[in-house]
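Chemist: I would like the atomic coordinates for the input below:
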Amino acid sequence: MNKQELVDAVAAKTGTSKALAAETLDALIGTIMATVTKGDAVQLIGFGAFSTGERAARVGRNPATGAEINIPAAKTVKFSAGKAFKDAVNGA
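Modeler: All right, here's what the predicted structure looks like:
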C-alpha cells in the first residue's frame, strides 16, 4: 500500500474527504518525525513505538576492492511493534 492508497482507505473508513485525510496523515507523519528528530520517543498504544538509536563507528570493507573503509557513527530510527500489532500479524 502506498501513501495515496492509505489516504483513500482512511477517507473511506472515516467518511471524510480525501483532501482532509491526506492533510491529517501529513500532520501525523510530520509530528512523529519532528518529535523523534528531537530525540523523544513516540508511543502509540497497540501499534508501536518510534525512537532514536545510536550506531557506533565501525570499519567495513568495499565489496568491489576489499579495501577497508571507515563507517562513521550515526543516529538511526527504531520502531518497536506493540503487542496488539504483533498479535494481529500473527493471527492471534
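Chemist: please count neighbours and contacts with C-alpha atoms only from this point.
Modeler: Will do.
Chemist: what does stretch 35-53 rub up against?
Modeler: The contact list for stretch 35-53, computed with C-alpha atoms under 8 Å, 6 or more residues apart in numbering, reads 32, 75-85.
Chemist: buried stuff in that stretch?
Modeler: Residues of stretch 35-53 classed as buried: 36, 41-43, 48, 50-52 (neighbour count, 16 or more other C-alpha atoms under 10 Å).
Chemist: sequence B follows; please return its structure for comparison with A:
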Amino acid sequence: MTRSDLVNLLAARFGQLTHRDAEFAVKTMLDTMTEALGRGHRIEIRGFGSFAVNRRPPRMGRNPRSGEPVVIPEKLVPHFKPGKALREAVDRTAAASTPTPASASGEKA
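Modeler: So this is what the prediction gives:
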C-alpha cells in the first residue's frame, strides 16, 4: 500500500472527509512521527507496534572498487517492532490465503 492508496482508502471509508482532508491528515501524522523520531522519542501505537531510533556505531568498511579502507560514520536509523496484535493478524491473514500442500498439488483430501 502506498501513501496515496492510504489517502484514497480513508477518503472512501469516511464520507465526511474530502480527499484533501484525508491527505492532510496522513501528511500531518507522518510528519509528526518523523519529527518525534528525529528528536529521539519512541512512538508506541497499541495493537500496531512501536517505532524507535537505533544507533549504528561507526565502523570500518571497504571501498568495493579500490579495496581501500573507508570510515563509515555513526548512523541513527528508525526501527519498527510490530505489536502482538499486528503479528497475529498478519499470521492469520497469511495462513488463510496460503493454500495447503494438498490443495496446491491438486489432490483431494
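Chemist: just the buried members of the contacts of stretch 35-53 of the first structure?
Modeler: Listed as buried from the contacts of stretch 35-53 of the first structure are 32, 81; burial here means 16+ other C-alpha under 10 Å.
Chemist: in helices, which of the contacts of stretch 35-53 of the first structure appear?
Modeler: In helices, judged by DSSP state H, the following of the contacts of stretch 35-53 of the first structure are found: 32, 83-85.
Chemist: and the two most separated of the contacts of stretch 35-53 of the first structure?
Modeler: Pairwise distances across the contacts of stretch 35-53 of the first structure (C-alpha to C-alpha) peak at 27.7 Å, for the pair 75 and 84.
Chemist: now do the helices in the second structure.
Modeler: 3-13, 19-38, 84-97, 101-104.
Chemist: these into CSV, with extra columns for distance to residue 68 of the second structure?
Modeler: CSV is the format used below for these (distance: least, C-alpha to C-alpha, whole Å):
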stretch, distance to residue 68 of the second structure
helix 3-13, 41
helix 19-38, 33
helix 84-97, 43
helix 101-104, 50
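Chemist: nearest to residue 58 of the second structure, of the ones you listed?
Modeler: Among the helices of the second structure, helix 19-38 sits nearest to residue 58 of the second structure (C-alpha to C-alpha), with 19.0 Å.
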